[in-house]
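Participant: sequence plus the predicted model coming up.
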Amino acid sequence: MLRRRTFLAGSIAAAAALAGCAPDPVGELVDEDGAVTTTHEYGDDPAQVCDLILPSGEARGTVILVHGGFWQAGYDRSLEDAVAADLVADGYAVWNVDYRGVGAGGGYPATFADLAAAVDLLATVGPDAGVAIDRVAIVGHSAGGHLALWAAGRHLLPEDAPGANPALSPIAACSQAGVNDLVAAQAESVGGGAVASILGIGPDVPVPADLAATTSPQQMLPLGVPQLIVTGDADVLVPPWLSEDYAPVATAAGDDVRLEVVAGEDHFAHLDPGSDCWAQVRAWLIDVIG
């Protein structure tokens, strides 16, 4: 049995932001096991929202989830619902984020600015909700894997880059079937022009070096945090070589990187709590945040 309460954000949220505290949530959901989900806005667009999902007891750590969809509009954080529930059932707090995609106000720089704002909002919402933010890992799938690594490297960005000066920096990052190298993905037309659409360049145009340096994880290395790079060898949407090529480069740059290539699993196995791909993530989370 679910109980739902809805709140108006409006002037209350604005006043809270001006006061330097977290705005009130715009919705709350309590499930039969006592887990509580509150929805928080970081902008006026319907996609500029995040869910904080708390276990019934004290959280053992916090996981930020970033959904995929080749950065396109039409996909949202509900893609992560099953793995979010799995994490919460095991005692983790989850921050499940949404962002604007290409075709609905997203692209460069908006999608990057959105992801940064979503992560940074946790720095305020978390403590107010009793969630420690010193043990936060970020996990993203597909395009969300790219964004997860990018978010973990925001502390490297120059002052004028979208997402610079993070209020919260994850201590570990996982890319599940991620587009970890935008330069190579653009050159090989991974996602049928998806990289060109997120960066706002032509389909046959190489990613400019200065843009890659602030948007593409492989060109931002070293990120300075432990990373899990996991892919399935049956993935035909984001080819495994994007993970297999990234990991040794990141390791050579000085990062602590674990590469797992899972036999027989495809692109969407990562969203299934019963998959071997997800089991790799769960084991890694124990190592990095407990």
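Facilitator: Arrived safely. Just so you know, these numbers come straight off a predicted model, no measurement behind them.
Participant: drop to CA atoms for contacts and neighbour counts, all remaining ones
Facilitator: OK.
Participant: find the nearest non-adjacent residue to the residue nearest in space to the middle of the chain, please.
Facilitator: Centrality entry for the chain: nearest residue to the mean C-alpha point is Val66, 2.8 Å, by CA atoms, centre = their mean. Spatially, and ignoring its direct neighbours in sequence, Val66 is nearest to Gly140 (4.4 Å; CA to CA, 6 or more residues apart in numbering).
Participant: got the contact list for that neighbour?
Facilitator: Leu65, Val66, His67, Gly68, His146, Leu147, Ala148, Cys174, Ser175, Gln176, Gly178 (CA atoms under 8 Å, 6 or more residues apart in numbering).
Participant: same deal with Leu182?
Facilitator: Val195, Val207, Ala212, Thr215, Ser216, Pro217, Gln218.
Participant: structure two is appended below for comparative analysis:
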Amino acid sequence: MSVIELTTFTVKPDNTAAMLAARPGMVDAFRRDRRGFVAAKLIRVAEDTWLDLVEWTDDTAWDESRAKGGDRPEIAAFFATIDTLVSSNRGVRYDDAEDGRRAVRTVAYGPHPSQVGELYLPAGDGPFPVVVLVHGGYWTAMFDRRQVTPLADDLVGAGFAVWNIEYRRLGEEGGGWPGTFDDVAAAIDHLDGLDERLDLTKVQVVGHSAGGQLAKYLASRTDGKVQLQGAVSLAGVLDLVEADKDRLGSVFTDPDAEEPAGAPPAQAPEFAPVVVANAGQGIPFWLLGGHHDEVPDRYAEVTRPATVPLLTIHGEADDVVASKYAGDPVEFDGANHFDVINPAHRSWRVVRDWLTDRLA
């Protein structure tokens, strides 16, 4: 289940040796620097014409790599040997399993670049139960859906279709109140008619951190086209009132703050300056356009009780989101904020079993 980048290029015969010599360094740089890189195969189709097949885990990985271009010396050295770029296209690898229809595709549910989701489908005709994934990252544009693609792969292997959604976040146009909340609701409703193999009577949502708060918000809706059957919050910020009192996220303004345990690098660090500039009064203040005593109706709207079963999971060693924000969670000793989105961690096995049990 991968995205394939198919690039055709020409190399002058007297540059062929230099291109082949630069190739191992380029591939090694991809392995070290490019999230989602799987493998690359170089095929000579004529004396001066080559086909490069590069495999990525998903569309976002491919998009990120294209945006980076030749930013590493080893990659730039390889590109410098190329004479002409003939074409570059996207393909999908079809697995040799059942009917070969395992695929991932990116689908827009609105006009903004962040109003998209990636739909993962198991092999077969379905109908498949659906899990909607909502990533975290303080609701900011520094972080995106790539954080939870390992969970998507695990769920597809368990027979679920997965809708890994993106949404407008703080730092980009339309992010915050009400755009962020409108987007996640629109993304859920976009499942209606998206694919005939989806079982829309069995849709559940899983969110991490800020995404946990958004998952609970989605679980409180009763007027959408698609109704949820269950929701899971992984290290979620469910008590926004308390988080606002504590100025959650103001740590971004501290240049000496330590990185949280297990934290991956930001997917879009270019948004860091705008986050630092707006985090002083806490991220909930920025998200909702005021403190709780200034806009209480907004806080009330986005923290309504869930109307479907809600499972809350929290790591006992979470140094990002305090357990007091999570209600009454199932806690896991020694687990940090990011362990709960590791499909190999014992907490995820509890979540996947819970999602499966909801289908009975």
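Facilitator: Ah, there it is. This structure is a prediction, so every number in the text was calculated from the model and none was measured.
Participant: regarding the residue nearest to Val66 of structure 1, what is its secondary structure?
Facilitator: With DSSP: H, G, I helix; E, B strand; the rest coil as the basis, the three-state label of Gly140 of structure 1 is strand.
Participant: so what corresponds to it in structure 2?
Facilitator: Aligned counterpart of Gly140 of structure 1 in structure 2: Gly207 (TM-score structural alignment).
Participant: same thing with Arg100 of structure 1?
Facilitator: In structure 2, Arg100 of structure 1 lands on Arg168 (TM-score structural alignment).
Participant: over to Gly232 of structure 1?
Facilitator: By TM-score structural alignment, Gly232 of structure 1 lines up with Gly315.
Participant: over to Tyr75 of structure 1?
Facilitator: Aligned partner of Tyr75 of structure 1 by TM-score structural alignment: Phe143.
Participant: its match reaches Ser114, doesn't it?
Facilitator: No - with contact defined as CA atoms under 8 Å, Phe143 of structure 2 does not reach Ser114; the gap is 11.6 Å.
Participant: please, where are all the helices along structure 1?
Facilitator: With DSSP state H applied, structure 1 shows helices at 10-18, 81-89, 110-128, 143-152, 182-187, 194-199, 209-215, 217-220, 241-252, 276-289, listed in chain order.
Participant: looking at those, which is buried most?
Facilitator: Stretch with highest mean neighbour count among the helices of structure 1: helix 143-152 (a mean of 28; mean count of other CA atoms under 10 Å).
Participant: how big's the offset between it and structure 2?
Facilitator: Aligned to structure 2 and superposed, helix 143-152 of structure 1 gives a mean residue distance of 0.4 Å (mean CA distance after the TM-score superposition for structure 1).
Participant: and that helix, what does it pack onto?
Facilitator: Using 3 or more CA pairs under 8 Å, 6 or more residues apart in numbering; DSSP states H and E, the elements in contact with helix 143-152 of structure 1 are strand 62-66, helix 110-128, strand 136-141, strand 172-176, helix 217-220.
Participant: which one of those lies closest to Asp86 of structure 1?
Facilitator: When these are compared by CA to CA, strand 62-66 sits nearest Asp86 of structure 1, at 11.6 Å.
Participant: need the counterpart of the residue nearest to the centre of structure 1 in structure 2.
Facilitator: Checking TM-score structural alignment: Val66 of structure 1 goes with Val134.
Participant: roughly how far apart are that match and Gly224 of structure 2?
Facilitator: The gap separating Val134 of structure 2 from Gly224 of structure 2 is 17 Å, by CA to CA, to the nearest Å.
Participant: who's in contact with the match of Arg100 of structure 1?
Facilitator: Taking CA under 8 Å, 6+ apart as the criterion, Arg168 of structure 2 is in contact with His112, Ser114, Gln115, Ala141, Gly174, Gly175, Gly176, Gly179, Thr180, Asp183.
Participant: neighbour-wise, which of the residues you listed leads?
Facilitator: The most crowded member of these, judged by other CA atoms under 10 Å, is Ala141 (25 neighbours).
Participant: okay, now stretch 94-112 of structure 2: how far is its last residue from its first?
Facilitator: Length of stretch 94-112 of structure 2, first residue to last, CA to CA: 29 Å.
Participant: what about that stretch, distance to the chain center?
Facilitator: Centroid separation for stretch 94-112 of structure 2 versus its chain: 16 Å, with CA atoms, centre = their mean, to the nearest Å.
Participant: ok, residues contacting it?
Facilitator: 1-3, 58-59, 92-93, 115-124, 168, 186-187, 190.
Participant: if you set the cut-off to 6 Å instead, what comes out?
Facilitator: Here stretch 94-112 of structure 2 makes contact (CA atoms under 6 Å, 6 or more residues apart in numbering) with Met1, Gln115, Val116, Gly117, Glu118, Leu119, Tyr120, Leu121, Pro122, Ala123.
Participant: list the buried residues of that stretch.
Facilitator: Tyr94, Arg101, Arg102, Ala103, Val104, Thr106, Ala108, Tyr109 (16 or more other CA atoms under 10 Å).
Participant: got these as a markdown table, with distance to Asp357 of structure 2 columns?
Facilitator: Formatted as a markdown table, those follow (distance: CA to CA, whole Å):
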| residue | distance to Asp357 of structure 2 |
| --- | --- |
| Tyr94 | 30 |
| Arg101 | 26 |
| Arg102 | 24 |
| Ala103 | 26 |
| Val104 | 25 |
| Thr106 | 29 |
| Ala108 | 31 |
| Tyr109 | 30 |
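Participant: what's the farthest-apart pair in those residues?
Facilitator: Tyr94 and Tyr109 (24.6 Å).
Participant: contacting residues for the counterpart of Asp192 of structure 2 in structure 1?
Facilitator: Matched to structure 1 by TM-score structural alignment, Asp192 of structure 2 sits across from Ala123. Shown in contact with Ala123 of structure 1 (CA under 6 Å, 6+ apart): Leu168.
Participant: now do Ala123 of structure 1 against Val131 of structure 1, distance only.
Facilitator: As for Ala123 of structure 1, its distance to Val131 of structure 1 is 10 Å (criterion: CA to CA).
Participant: now swap in Ala15 of structure 1 and tell me
Facilitator: From Ala15 of structure 1 to Val131 of structure 1 the distance is 23 Å (CA to CA).
Participant: what of Val288 of structure 1?
Facilitator: Distance, Val288 of structure 1 to Val131 of structure 1, by CA to CA: 17 Å.
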